[in-house]
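[1] Predicted model and sequence below, questions to follow.
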Amino acid sequence: PGAGPAGHNSDGKFIARAQRIEYDCELVPRRVAIFIEKTKDGQILPVPNVVVRDVACGANHTLVLDSQKRVFSWGFGGYGRLGHAEQKDEMVPRLVKLFDFPGRGAAQIYAGYTCSFAVSETGGLFFWGATNTSRESTMYPKAVQDLCGWKIRSLACGKSSIIVAADESTISWGPSPTFGELGYGDHKPKSSTAAQEVKTLDGIYTEQVAMGYAHSLVIARDETDAEKEKLRKLP
């Protein structure tokens, strides 16, 4: 309901009684029937042969990655989180044009509260939307220069914070207010608008990351005696 994150070409609104609008919810799974692209002149074209490989959901928007490495987005368009260079809501899945070129497809997708991420098939990390809604939004996918050259294994989003497992490091960032989810340690700044390595996890190989509204979890490798010893030394 609302901005159409279910992808059924409806915002679910109906008039329950005078001066009262309510929303229909989908109580059982319902197939998303159509995927589209929009041309520069506004023409709407169906996109055939979409085989879904991954789905990611934000607060009011949804991303899909298909077997041809294309990305589709729909739902609430505020802060540019859909990546279509406009803030218009989309009621059905719409193709994100940047990833629809040879050699520029996406390999992974992630949805934050008001933002989206994709890792390209060449390993680059792209971002659109906003993590700090009081600052300028990114209206279409742009490369995250701070992580250029890093090999990303896993990424997770909280309300406004991000955590990444890449190469031999764990990296995080997020604007204030934060509540320790960035992992920088006691007596350290709790927030950062730029990506920083989590020094409290130095020497620990993070296999996977997860993030809730304001907390983080990591799965760390413990295959060798040295790795087990480093983990034992953690608080």
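    Ah, there it is. Numbers count the residues shown, from 1 in each chain.

[2] Every contact and neighbour count from this point should use C-alpha atoms.
    OK.

[3] With adjacent residues omitted, what lies nearest to the residue most central in space within the chain?
    Nearest to the mean C-alpha position of the chain, by C-alpha atoms, centre = their mean, lies Ala111 at 2.2 Å. Counting by C-alpha to C-alpha, 6 or more residues apart in numbering, Ala111 lies nearest to Gly58, which is 4.9 Å off, once chain neighbours are set aside.

[4] From what I see, the one you found and Phe117 are in contact.
    No - if you go by C-alpha atoms under 8 Å, Gly58 and Phe117 don't touch, sitting 10.9 Å apart.

[5] Met91 is in contact with Pro5, correct?
    Yes - using C-alpha under 8 Å, Pro5 makes contact with Met91 at a distance of 6.9 Å.

[6] Common neighbours of those two, please.
    Residues touching both Pro5 and Met91 (C-alpha atoms under 8 Å, 6 or more residues apart in numbering): Trp74, Gly75.

[7] The two: who's more crowded?
    Pro5 (26 against 21; other C-alpha atoms under 10 Å).

[8] give the contact list for that one.
    Residues near Pro5 by C-alpha under 8 Å, 6+ apart: Asn60, His61, Thr62, Trp74, Gly75, Phe76, Met91.

[9] So which of those are in strands?
    The strands, defined by DSSP state E, take in His61, Thr62, Trp74, Gly75, Met91 from the contacts of Pro5.

[10] next, the one to line up against it:
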Amino acid sequence: MESAGEAARALFAWGANSYGQLGLGHKEDVLLPQTLKDFSCKHQNIKSITGGGGHSAIITGAGELFVCGQNKEGQLGLNHTDDVLCLTLCPVLSSLCVIQVACGWDFTIILTRNGQVLSCGSNSFGQLGVPQTSGGSLIPLKIESLTEKVVNVAAGLRHALAATEGGMVFQWGTGMASRANRVSHGKMIPAFLTAKEPCKVTGLEDVKVKSVTASSYHSVSLTDDGELYVWGSNKHGQLVSKEAFLLEPQKIDAHFFSDEKIGAVWSGWTHIVAQTGGSCFSWGWNEHGMCGDGTEENVYAPKPITALGSAKPFLIGCGAGHSMVLYQTPG
């Protein structure tokens, strides 16, 4: 979730804290927001906050990466495997300017200002994209095969994505492969679903992608023209298709969004939220009401979140089973 800026002077955290992922210095769950007293925004202009299976990461305006939480697989990039209870600077990246971080279940993908991508943590499914190591890594390793400048990255449960300056999308990590095999019925499975290093996603040759997002078992890309392409598991209707699994990207028709262009998109574990010029749409798994339509029934096509009224959303975040929207009321 991006920070709007310099006015913020305190960082709060709450929820599950089994590994110290809240950065509060202990491992007790927290039911009400608490301030991180040891990490004051007064001195650190926070640009982004994100979380993974049990770890958290923050990027400052200076391009520094601070991490905390679960570190069993080295996903914090600190060259050890001890859990970290307070936000700690990742010193290995001190000479680089980090502009984006994506946290998977037990791994981390890091994008620098010069367009390089690094990764650390578990590599059990090839999700680090670094064939030079068969195991995981305790420090961020550069993904050498991504030779074109990368502008956006995403991390799913056990796979990762990168969008390049030229509009191409690369995927790696085999986390989606088993589901693809079960539903392929003898069809050829695209190489990018079984790749352990970045592999070009086929089916996007005629579009220019500007951003990507990933979930547990599906992927989403947003083009310069404001169109959404999706692929992977459709178990909960999150891909707006009759197919159980989409082996290659498929465009979601614009009429689902009232023919408006999509400005940004976010993905939870099994649901998606998209933002147009003045509306929020959500669809997919809805057991906990994360689609915001007042029910707990799955939503099989993009549906406006009418409860927001005429409010204009400008910042959205999705978790495994929840959604958050920051918006500006009219007037």
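    Sure thing, it's come through. Treat the numbers as computed from the prediction; the structure is a model and nothing was measured.

[11] TM-score, when you put one on top of the other?
    Superposed pair, TM-score by TM-score structural alignment, normalised by the length of the first structure: 0.73. Supporting alignment: 192 aligned residues with a C-alpha RMSD of 2.3 Å.

[12] Let me have the ones in strands among the contacts of Pro5 of the first structure in CSV, adding distance to Val198 of the first structure as columns.
    Shown next, in CSV, are these (distance: C-alpha to C-alpha, whole Å):
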residue, distance to Val198 of the first structure
His61, 29
Thr62, 29
Trp74, 33
Gly75, 33
Met91, 39
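
[13] so which of these comes closest to Glu121 of the first structure?
    Nearest to Glu121 of the first structure among these: Thr62, at 20.4 Å, using C-alpha to C-alpha.

[14] what residues are up against the aligned residue in the second structure for that closest one?
    Under the alignment (TM-score structural alignment), Thr62 of the first structure pairs with Ala160 in the second structure. Ala160 of the second structure is in contact with Ile109, Gln127, Leu128, Val153, Ala154, Gln171, Trp172, Gly173, Ala214, counting by C-alpha under 8 Å, 6+ apart.

[15] if we go to 6 Å?
    Ala154, Gln171, Trp172 (C-alpha atoms under 6 Å, 6 or more residues apart in numbering).

[16] ok, Val98 of the second structure touching Val117?
    No - proximity of Val98 of the second structure to Val117 does not meet the contact threshold set by C-alpha atoms under 6 Å, at 9.6 Å.

[17] Overlap in contacts, those two.
    With C-alpha under 6 Å, 6+ apart as the test, Val98 of the second structure and Val117 both reach Leu111.

[18] Quick check: the aligned residue for Tyr140 of the first structure in the second structure?
    Matched across to the second structure, Tyr140 of the first structure falls on Glu248, judged by TM-score structural alignment.

[19] ok, now Thr170 of the first structure?
    Matched to the second structure by TM-score structural alignment, Thr170 of the first structure sits across from Cys280.

[20] ok, that match - contacts?
    By C-alpha under 6 Å, 6+ apart, the contact set of Cys280 of the second structure is Ala274, Pro304, Ile305.

[21] Number of residues surrounding the last one?
    This points to Ile305 of the second structure. Ile305 of the second structure: 17 surrounding residues under other C-alpha under 10 Å.

[22] and if you look at the first one?
    A count of nearby residues for Ala274 of the second structure, using other C-alpha under 10 Å, gives 23.

[23] check contacts around it.
    Applying C-alpha under 6 Å, 6+ apart to Ala274 of the second structure gives the contacts Ala264, Val265, Cys280, Phe281.

[24] who's in contact with Leu246 of the second structure?
    So Leu246 of the second structure contacts Trp231, Gly232 (C-alpha under 6 Å, 6+ apart).

[25] one step back: gap between the alignment partner in the second structure of the residue nearest to the centre of the first structure and Trp14 of the second structure?
    Aligned by TM-score structural alignment, Ala111 of the first structure pairs with Ala214 of the second structure. Per C-alpha to C-alpha, to the nearest Å, Ala214 of the second structure is found 24 Å from Trp14 of the second structure.

[26] one step back: Leu146 of the second structure versus the match of Thr62 of the first structure, what's the distance?
    Distance of Ala160 of the second structure to Leu146 of the second structure, given as C-alpha to C-alpha: 13 Å.

[27] same thing with Ser282 of the second structure?
    32 Å.

[28] just Leu118 of the second structure next, same as before
    Look at Leu118 of the second structure and Leu146 of the second structure: by C-alpha to C-alpha, they are 10 Å apart.

[29] just Ser219 of the second structure next, same as before
    Per C-alpha to C-alpha, Ser219 of the second structure is found 19 Å from Leu146 of the second structure.

[30] before we move on, back to that, pretty sure the match of Ala111 of the first structure sits against Gly156.
    Yes - with contact defined as C-alpha under 6 Å, Ala214 of the second structure reaches Gly156; the gap is 4.7 Å.
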